[in-house]
Structure formats: structure tokens, C-alpha cells
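J.: this one's structure only:
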């Protein structure tokens, strides 16, 4: 009998602890929400300090009242994409990023002009590098004279070496 009373007491104790933990969790959550809802951000406190106190130096007032920092990117400052002594201009500000428009497939020659699927931007022109003899497989890769570009490879599935050119036989009289 005493052991059953002990077990009952332990069970009641664990139930009480569980309820206490739940109550504490709810109180902490509500306290957090109150702090978030009523909290002041630091900038308003700093500005109140600046306006209300005369102990701050004019230099510090100027620094704190300075306009907000510029947003990142080149949208408001397109000159940041220019490279000195570069002609023609390859770098432009497209969608707030500096982009090389001579080789970017999403901005080929001008911002927003996309090359078709499987094509590449070579010197500002969209090129199918699977069949172009001047850009075979990659930009600037030229195939030798008379050799075709197939599947991005010069001379793929062509007889090699090519038979020599034979002069037609002279006519017989």
C-alpha cells in the first residue's frame, strides 16, 4: 500500500511540473510579444537624443543625420560598370548588376535580350555553336577551311583526311 501512495505522489508531481512548464512557456511567449509590439527601434532613440541633447558635437550630428547608405548595385550608379580604356563598351548595368553584354546569354549586346536555348553570346551576337564554323563548340573556335562544324565539333563524322583534289582526265579524241 505505501508503494502505491508513493507512485501516486510521483505521478501527481510530474503532472504538476508539466503544468508549471506550460504556464512558464505561455508567460515567456506573451512577454516576448509585448516587447516586440512596444519596443522602440534604435534609430528613433538616437534621433531623440540628437534633437534633445546639446552635448553632441556638430561632427557627430552630421554623421548621424547623413542620408541612409546607398542601396547596393548599379541601378542608381550605372557608371560603376564602366571599365577605363575599353572599346567597345562591354559592361552595362542590367537589372541592378554589372554584366558583360558581349558574352552573357541573358543580356546579349543589350540588356534583357536572351539567346535561344543552346546558343551562346559571342561578341554580342547570339550564335549556334553546334553548327557555326567560326564559333564551333565555343566562341572563337574556327574550323579549318572546308571542314564543317557538327554537334559543336569540327569535322565530326567526316572522312579524314580528305581525298586530294584530282584534275579531271583530258578528253580523248
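T.: Yep, that arrived. This one's a predicted model, so the numbers in the text were calculated from it and none came from an experiment.
J.: from here on, just use CA atoms for contacts and neighbour counts.
T.: Fine.
J.: can you tell me the element the nearest residue to residue 141 once chain neighbours are set aside falls in?
T.: Spatial nearest neighbour of residue 141, excluding adjacent residues (CA to CA, 6 or more residues apart in numbering): residue 135 at 4.8 Å. Under DSSP states H and E, no helix or strand contains residue 135.
J.: same check, this time on the one 5 residues further on
T.: Counting by DSSP H and E, residue 140 is held by no secondary-structure element, helix or strand.
J.: that one contacts residue 132, correct?
T.: No. Using CA atoms under 8 Å, residue 140 is not in contact with residue 132, being 10.0 Å away.
J.: so between the two, which is more surrounded?
T.: For residue 140 versus residue 132, the count of surrounding residues by other CA atoms under 10 Å is larger for residue 132: 22 against 13.
J.: the more buried one against residue 149, yeah?
T.: Yes. Under the criterion of CA under 8 Å, residue 132 makes contact with residue 149 at 6.1 Å.
J.: so what's the residue nearest in space to the middle of the chain up against?
T.: Nearest residue to the geometric centre of the chain (CA atoms, centre = their mean): residue 97, 9.1 Å. For residue 97, the contact set (CA atoms under 8 Å, 6 or more residues apart in numbering) comprises 73, 74, 75.
J.: ok, so of these, who is nearest residue 26?
T.: residue 73 (44.1 Å; CA to CA).
J.: below is an additional structure, to be compared with the one above:
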């Protein structure tokens, strides 16, 4: 009797347990299931490097560095090429690392040229130089002293 009751109880519980977890829909193949959920779009430029060249300004050179479009002409962490880092206090000017504190062609900032004869010190053109009233090399360009006037009756 106990065995019959136990078997009857087992048969009654089994269909309810299976009915709760069973999926009544038509089974879908894994190939179709992949097509239903779109794959996430890959972000960045590693898989699409041409996007770095789309919106370039003149004199700008962009490359895909660490999955980001970087202007390697002015970025101090990627100067000229990806991964080339400029030293402390230096700047990336036109793809080259430059010390803007002492370079007369890039004094204080990129492409800031000091005038001829002026030095670049601490990022300033002509810092602590004496003030001259005439530009340098001007005395070489001025004419020599004029000859003394000749008197009409004087003999040489």
C-alpha cells in the first residue's frame, strides 16, 4: 500500500515539474539563434582604420593608436608614430619632440621663431639680452663716411 501511494504521488508530481520548465515553443537551431541577436558593433579604429583619415584638417596626420584616432603631429604621448612619448617639458611639434624652452625655431610654443640674433631662453625670445637701439648687423649695411667737401680753388 505504501509503495502504491508513493508511486502515485511520484507520477502526479512529475508532470507538473516538467510542465513548468518545458518550453512549449518550437526549438530553434543555434545558427538561427545567432542571427536573431545582432553581434555588438566593434568600436574604435582597430577594425576600421580608414575612419582616422576621414576628417583630417590640413597639416594634420592622424593614426589609429590604442584603438583611438590620434593626431601624431601634436600629441606628446604619440609623437610622429604611435607610442613615441616626448620627455617632460618637451612638446610634439610637427611630429618631432622639441624642447620649447631652448629651441629658437619653437620658442615657448610650436613654430614660434625668434628673430635673427635673438636667443631662446626659458621659452622667451631675447630673455635677459641687452636692449639695442639698432638692429644687429645694421652698422655693416650703413654707407661709409662721406668724403670731405672739395673746395673749388684748392689743389691737391
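T.: Thanks, I have it. Bear in mind the structure is a predicted one, so any value in this text is a computation, not a measurement.
J.: TM value for the aligned chains?
T.: The TM-score (TM-score structural alignment, normalised by the length of the second structure) is 0.61; 115 aligned residues with a CA RMSD of 3.2 Å.
J.: returning to that earlier point: distance-wise, check the equivalent of the residue nearest to the centre of the first structure over in the second structure relative to residue 61 of the second structure.
T.: Under the alignment by TM-score structural alignment, residue 97 of the first structure pairs with residue 68 in the second structure. Relative to residue 61 of the second structure, residue 68 of the second structure is positioned 13 Å away (CA to CA, to the nearest Å).
J.: ok, residue 14 of the second structure next?
T.: Distance, residue 14 of the second structure to residue 61 of the second structure, by CA to CA: 70 Å.
J.: more neighbours, the two?
T.: residue 61 (19 against 10).
J.: OK, contacts around that one?
T.: Contacts of residue 61 of the second structure (CA under 8 Å, 6+ apart): 71, 72, 73.
J.: the same query, at a cut-off of 10 Å, please.
T.: 52, 53, 69, 70, 71, 72, 73, 74, 80, 81, 94, 95 (CA atoms under 10 Å, 6 or more residues apart in numbering).
J.: skipping adjacent residues, who's closest to it in space?
T.: Leaving aside its sequence neighbours, residue 61 of the second structure sits nearest to residue 71 (CA to CA, 6+ apart; 5.4 Å).
J.: same thing with residue 53 of the second structure?
T.: residue 62 (6.6 Å).
J.: what's the burial count for the one you found?
T.: Neighbour tally, residue 62 of the second structure, other CA under 10 Å: 24.
J.: now residue 95 of the first structure: how far from residue 143 of the first structure?
T.: 36 Å.
J.: looking at the first structure, which helix is longest?
T.: The single longest helix within the first structure, with elements called by DSSP state H, is helix 2-38.
J.: other SSEs contacting that one?
T.: For helix 2-38 of the first structure, there is no helix or strand it packs on, judged by 3 or more CA pairs under 10 Å, 6 or more residues apart in numbering; DSSP states H and E.
J.: ok, the residue nearest to residue 53 of the second structure to residue 80 of the second structure distance?
T.: Distance from residue 62 of the second structure to residue 80 of the second structure, by CA to CA: 10 Å.
J.: what about the aligned residue in the second structure for residue 125 of the first structure, how many residues nearby?
T.: Residue 125 of the first structure maps onto residue 96 in the second structure, with residues paired by TM-score structural alignment. Residue 96 of the second structure: 19 surrounding residues under other CA under 10 Å.
J.: contact partners for residue 96 of the second structure?
T.: For residue 96 of the second structure, the contacting residues are 72, 73, 74, 75, 76, 79, 80, 81, 84, 86, 90, by CA under 10 Å, 6+ apart.
J.: repeat that with 6 Å
T.: Applying CA atoms under 6 Å, 6 or more residues apart in numbering to residue 96 of the second structure gives no contacts.
J.: next SSE downstream of the lengthiest helix in the second structure?
T.: Identified as the longest helix of the second structure according to DSSP H is helix 2-21. Moving toward the C-terminus from helix 2-21 of the second structure, the next helix or strand (DSSP H and E) is helix 30-36.
J.: mind listing what's buried in that following helix?
T.: Residues of helix 30-36 of the second structure include none that count as buried (16 or more other CA atoms under 10 Å).
J.: after that helix, which helix or strand is next?
T.: Per DSSP H and E, the first helix or strand lying C-terminal to helix 30-36 of the second structure is strand 62-65.
J.: other SSEs contacting that next one?
T.: Contact here means 3 or more CA pairs under 6 Å, 6 or more residues apart in numbering; DSSP states H and E; on that basis strand 62-65 of the second structure packs against strand 68-71.
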